[in-house]
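Engineer: got a predicted structure plus its sequence, pasted below:
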Amino acid sequence: MNVRPRYFIETKDSLFFAVNTYYHPEDAVIAFLRYIPCVDGDRELNGTFYKKVDSNQAYDYIKKNHPNYLFDWNVENKKMMGVPLEDIKEIHSPIDRLKEIINDDSPNPFYEKVRLLANIFHNEANISYDNMGITGSTLARLEKVDSSDIDFIVFGLDNHKKARQLYGRLKDDKNSPLDRIKGNFWNKVYNKRIKDGSLSFDEFIWYESRKNNRGLIKGTLFDILSTMNSEDLSIEENVYYKQIASMKIKCKIIDDSQSFDTPSIYQVSNVEILEGPSINIEKIVSFTHTYAGEVINNEEVIASGVCEEVTHLENGKKTYNLIIGTTRESINEYVKLEKSPLYL
């Protein structure tokens, strides 16, 4: 079954889940609940109103209505959320949805911007339409023309890098429809992404501005998201995870090649334990897009999250990661420069 991160699962009772991993158990797809039918919802599809749910609302809804959607898999003492195969109505592909929009000639101003963005990446970065897609509310056909962002996906690590580099060149080109984020758009993005005091407003802008993975196209926010193709995958499937304790470390980034993926992965060295168990951390792994591409090779950083033990079942070897984003809101979980970039 071809299901990758940022694909959507629609269930037989009209729930929409976002896929968030490359590997799944044999009888289910690991995914997180995003949209539920609701009489007072703010978006509509085929006569049914929907609302978007946060982490707490998602878990509460599933516990009440589909407790079997929370199950044991490969993480000790943690229930995974996912959809049993027999309850899947449709798997929504971001690639197919983008092609549908490209071929849609209706005068929809939101779709016109999606098409324009895809054509720019295709024509100027030489990225195939087969390696581009659209996710989020647009994939579920629940977008709001006047306020939804464009959650644009580029498949393949090299393709994603090309897209970011192109945007970095075009964002200050007066002849390009692509623009930097500015004004009140920064408030919208900051309030959506930062739910605690991990980054100040000005720090957030500094980090986001150098990533080149988020911008404006004719007044609409867009993200350039990354999902790996099969040739990029180096993830070990036969592993077992155990969350140990909260942890805070200081370390050096030595490999950021997968820092924009889902999850974002940073290889680290020179680890100093600031809080938590005395364990050698090899990777920082972020499941929240907020900290994708946040830091780069050779930077000294501070990271706060949860220590995770990884057991490699083939040989029994244990390694350890620092996890960021154990909830969607990622409270007190972050990675950032050791010293504020505002004072460098």
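Structural biologist: That came through fine.
Engineer: use CA for all of it now, contacts and neighbours both
Structural biologist: Noted.
Engineer: need the residues that contact stretch 53-71.
Structural biologist: 32-36, 79-84, 327-329 (CA atoms under 8 Å, 6 or more residues apart in numbering).
Engineer: and these, which two are furthest apart?
Structural biologist: Pro84 and Glu329 (25.6 Å; CA to CA).
Engineer: the structure to be compared is supplied as follows:
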Amino acid sequence: MASLARLRLRDRDAVITREGLIFRVFGYTHPPEGYICDLEYAPASLFQSNNPKAFRTDGKNIFFKFYEDEAWHFVQKNFPQHMVFHKPLGKKVLGVQTANIAEVRKPEQALKRLVEAQPRDELLKALQKVLEATVLASGLSLENFGVFGSLLHGFYHPKFSDIDLIVYGKGNLEKIRKTLQELYSDGGLGFSNEFVDDSPIRGK
């Protein structure tokens, strides 16, 4: 189990509860007793979904991803202890108390492992390409970046999973944003902005 002392967690860090639920830390403002999070995945022993996009496996274990408001209803009904009081809103929201954290997974550590490993599938090869065209081309250090989502947890799908990167530091974010704008403008490099509207995140 994670130390009960106050953990130094950042946005998009993952916390795993004693039941095996996988939460994602949301933002940087949290109550003293825990962290505001959203629930991303649950082992098949606790939750199953008919949504064909929800299935995940690391080859040994099966997980399902939550979509739309599934996580909210699931926690309220089955694990109400995974709610924390958010003072600015004056109500409870999804979150994990420090005492209930069994494991922490850090995006920057996962990215380091993936970069050091020999790319063995098309998603990891695409990740290398993205990093070379953005992070390295901007003259930034990989230490200021991380990967979250299914890549962080090791149960991504080589053909269908997203490459979810997080940037640490306002200055680094501005540099990457400028680099991406240049890549999007040059259509010949194979990069395009999927977030010109909200269609990619509908239902997530």
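Structural biologist: Structure's in. What do you need? If you're wondering where the values come from, they're calculated on a predicted model, not measured in any experiment.
Engineer: quick check: TM-score for this pair?
Structural biologist: TM-score of the superposed chains, computed with TM-score structural alignment, normalised by the length of structure 2, equals 0.81; 191 aligned residues with a CA RMSD of 2.5 Å.
Engineer: pull up the aligned stretch in structure 1 for stretch 124-137 of structure 2.
Structural biologist: Mapping stretch 124-137 of structure 2 onto structure 1 (TM-score structural alignment) gives residues 111-124.
Engineer: helix/strand/coil for the residue nearest to Asp256 of structure 1 when sequence neighbours are not counted?
Structural biologist: Excluding the flanking residues, the one nearest Asp256 of structure 1 by CA to CA, 6 or more residues apart in numbering is Tyr266, at 5.1 Å. For Tyr266 of structure 1, the assignment made with DSSP: H, G, I helix; E, B strand; the rest coil gives strand.
Engineer: isn't Tyr266 of structure 1 up against Val301?
Structural biologist: No: applying CA atoms under 8 Å as the test, Tyr266 of structure 1 and Val301 come out as separate, 11.1 Å apart.
Engineer: list the contacts for Ile273 of structure 1?
Structural biologist: Counting by CA under 8 Å, 6+ apart, the residues that Ile273 of structure 1 touches are Met247, Lys248, Ile249, Lys250, Ile279.
Engineer: mind checking which of these are buried?
Structural biologist: In terms of neighbour count (16 or more other CA atoms under 10 Å), the buried residues within the contacts of Ile273 of structure 1 are Met247, Lys248, Ile249, Lys250, Ile279.
Engineer: picking up where we left off before, secondary structure added to the contacts of stretch 53-71 of structure 1, as TSV?
Structural biologist: Below are the contacts of stretch 53-71 of structure 1 laid out as TSV (three-state DSSP):
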residue	secondary structure
Phe32	strand
Leu33	strand
Arg34	strand
Tyr35	strand
Ile36	strand
Lys79	coil
Met80	strand
Met81	strand
Gly82	strand
Val83	strand
Pro84	strand
Thr327	coil
Arg328	coil
Glu329	coil
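Engineer: okay, these in CSV with distance to Asn65 of structure 1 and neighbour count next?
Structural biologist: Converted to CSV, these look like this (distance: CA to CA, whole Å; neighbours: other CA atoms under 10 Å):
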residue, distance to Asn65 of structure 1, neighbour count
Phe32, 15, 23
Leu33, 12, 26
Arg34, 15, 22
Tyr35, 14, 25
Ile36, 11, 20
Lys79, 16, 13
Met80, 16, 17
Met81, 13, 23
Gly82, 13, 25
Val83, 13, 25
Pro84, 14, 17
Thr327, 21, 13
Arg328, 21, 17
Glu329, 23, 18
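Engineer: counterpart of Ile95 of structure 1 in structure 2?
Structural biologist: By TM-score structural alignment, Ile95 of structure 1 lines up with Glu108 in structure 2.
Engineer: what distance do you get for Glu208 of structure 1 to Val53 of structure 1?
Structural biologist: Look at Glu208 of structure 1 and Val53 of structure 1: by CA to CA, to the nearest Å, they are 25 Å apart.
Engineer: which one's more surrounded, these two?
Structural biologist: Comparing Glu208 of structure 1 with Val53 by other CA atoms under 10 Å, the one with more neighbours is Glu208, at 21 against 14.
Engineer: and that one, what element?
Structural biologist: Following DSSP states H and E, one finds Glu208 of structure 1 within helix 201-211.
Engineer: quick revisit: closest to Asn20 of structure 1 among the contacts of stretch 53-71 of structure 1?
Structural biologist: Phe32 (7.1 Å).
Engineer: all helices for the stretch 101-250 of structure 1, in order.
Structural biologist: Counting by DSSP state H, counting those that start in this stretch, one finds helices in the stretch 101-250 of structure 1 at the ranges 109-125, 157-170, 184-193, 201-211.
Engineer: which residues in structure 2 does the last one match up with?
Structural biologist: Mapped onto structure 2 using TM-score structural alignment, helix 201-211 of structure 1 spans no residues at all.
Engineer: name the helices or strands packed onto that helix?
Structural biologist: helix 184-193 (3 or more CA pairs under 8 Å, 6 or more residues apart in numbering; DSSP states H and E).
Engineer: equivalent analysis for the third one, please.
Structural biologist: For helix 184-193 of structure 1, the packing partners by 3+ CA pairs under 8 Å, 6+ apart come out as helix 201-211.
Engineer: so which bits of the helix it packs on are buried?
Structural biologist: Within helix 201-211 of structure 1, the residues scored as buried using 16+ other CA under 10 Å are Phe204, Ile205, Tyr207, Glu208, Lys211.
Engineer: skip the chain neighbours and tell me the closest residue to Val96 of structure 2.
Structural biologist: Distances taken as CA to CA, 6+ apart place His82 nearest to Val96 of structure 2, at 5.0 Å, with adjacent residues excluded.
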